[in-house]
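Novice: My questions are about this predicted structure, shown below with the sequence.
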Amino acid sequence: MNLDELTARLHAIRDRNDWRPFHSPKNLAMAASVEMAELVEIFQWLTEDQSRQLPPETLAHAGQEVGDIVLYLLLLCAELGLDMEEVVRAKLADSERRFT
């Protein structure tokens, strides 16, 4: 996955639709949170086993929500000047240090 290419494609969509004024860090963080809530809603009231064995249609829906979340986070990183790969690698290294 080439994050720079994905971000460029997202920016093209943003620019084509004149959404730049709405893509503040605050708004992008809130939008990612809303999408996360939509993902959580898929699992609400399921048992542990049911959550691991989603029907194909529900699994596809979950994938769409995960995609929405990741794309908003890519846009957020771009707005904040963060390199997503770098921050993810740093966080993973921190978790490895703390939990292994």
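Specialist: On my side now, so go ahead. Numbering: from 1, shown residues only.

Novice: When you work out contacts or count neighbours from here on, use the C-alpha atoms and nothing else.
Specialist: Fine.

Novice: What segments of the protein are strands?
Specialist: With DSSP state E, there are no strands along the chain.

Novice: Distance check, E35 against E41.
Specialist: 10 Å (CA to CA, to the nearest Å).

Novice: Tell me which of those two has more neighbours.
Specialist: E35 (20 against 12; other CA atoms under 10 Å).

Novice: Tell me which residues touch the more buried one, please.
Specialist: E65, V66, D68, I69 (CA atoms under 8 Å, 6 or more residues apart in numbering).

Novice: next, the one to line up against it:
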Amino acid sequence: MKEGANEHHGHGGLDSIRERLRVFAAERQWEQFHTPKNLASALVVEAAELLEPFQWLNHGIKTELGADQYMAVKHEMADVLSYLVMLADKLEIDLVSATHEKITLNALKYPVDKVKGDARKYLDYQDDIQQNK
């Protein structure tokens, strides 16, 4: 199946993205380069590129982005997601399950009654929690 660059696809979720990325890499014989280390490195590079349009903005909110910056952010987010999906595929990690698991762990680490409205890292208030037990 050949696809045009501007062709839009339905929103099939992470499974459809993973499959399209597999086909994309296979057609180009790039699987040999897609080691977990290389994919993790590429993910970090793309995450840094995602930060670039926000670098000198006051707050980095949507209304501060021009049309070109907004499009750049959109495409860098897609790159980050793509590398994350490829890395998860190589390591056989179900991203949806892993994310639900991590949210549950974070809920335990950051109890609402202790952190509501407080942006500190959990280590900064952990002593407060221990003292109140």
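Specialist: Looks like it came in fine. Predicted model, so just to flag it, every value in this text is computed and none were measured.

Novice: Double-check L39 of the second structure against S82; I have them as touching.
Specialist: No: the criterion here is CA atoms under 8 Å, and L39 of the second structure misses it with S82 at 9.7 Å.

Novice: and the longest helix for the second structure?
Specialist: helix 67-91 (DSSP state H).

Novice: buried residues in that one?
Specialist: 70, 72-73, 76-77, 79-89 (16 or more other CA atoms under 10 Å).

Novice: what lines up against A72 of the second structure once you look at the first structure?
Specialist: Superposed on the first structure with TM-score structural alignment, A72 of the second structure falls opposite H61.

Novice: What of L91 of the second structure?
Specialist: So L91 of the second structure corresponds to L80, using TM-score structural alignment.

Novice: Near the closest residue to that match other than its chain neighbours, how many other residues are there?
Specialist: Spatially, and ignoring its direct neighbours in sequence, L80 of the first structure is nearest to P25 (6.9 Å; CA to CA, 6 or more residues apart in numbering). Counted with other CA under 10 Å, the neighbours of P25 of the first structure add up to 17.

Novice: Would you confirm that P25 of the first structure contacts L76?
Specialist: Yes: the pair P25 of the first structure / L76 is scored as a contact, 5.7 Å apart, by CA under 8 Å.

Novice: Which parts of the first structure are helices?
Specialist: For the first structure, the helices defined by DSSP H occupy 3-16, 25-43, 48-52, 56-80, 84-99.

Novice: in the last one, what counts as buried?
Specialist: The reference is to helix 84-99 of the first structure. Quick answer for helix 84-99 of the first structure (16+ other CA under 10 Å): M84.

Novice: Go ahead and name everything in contact with it.
Specialist: Defining contact as CA under 8 Å, 6+ apart, one finds that helix 84-99 of the first structure is touched by L3, L74, C77.
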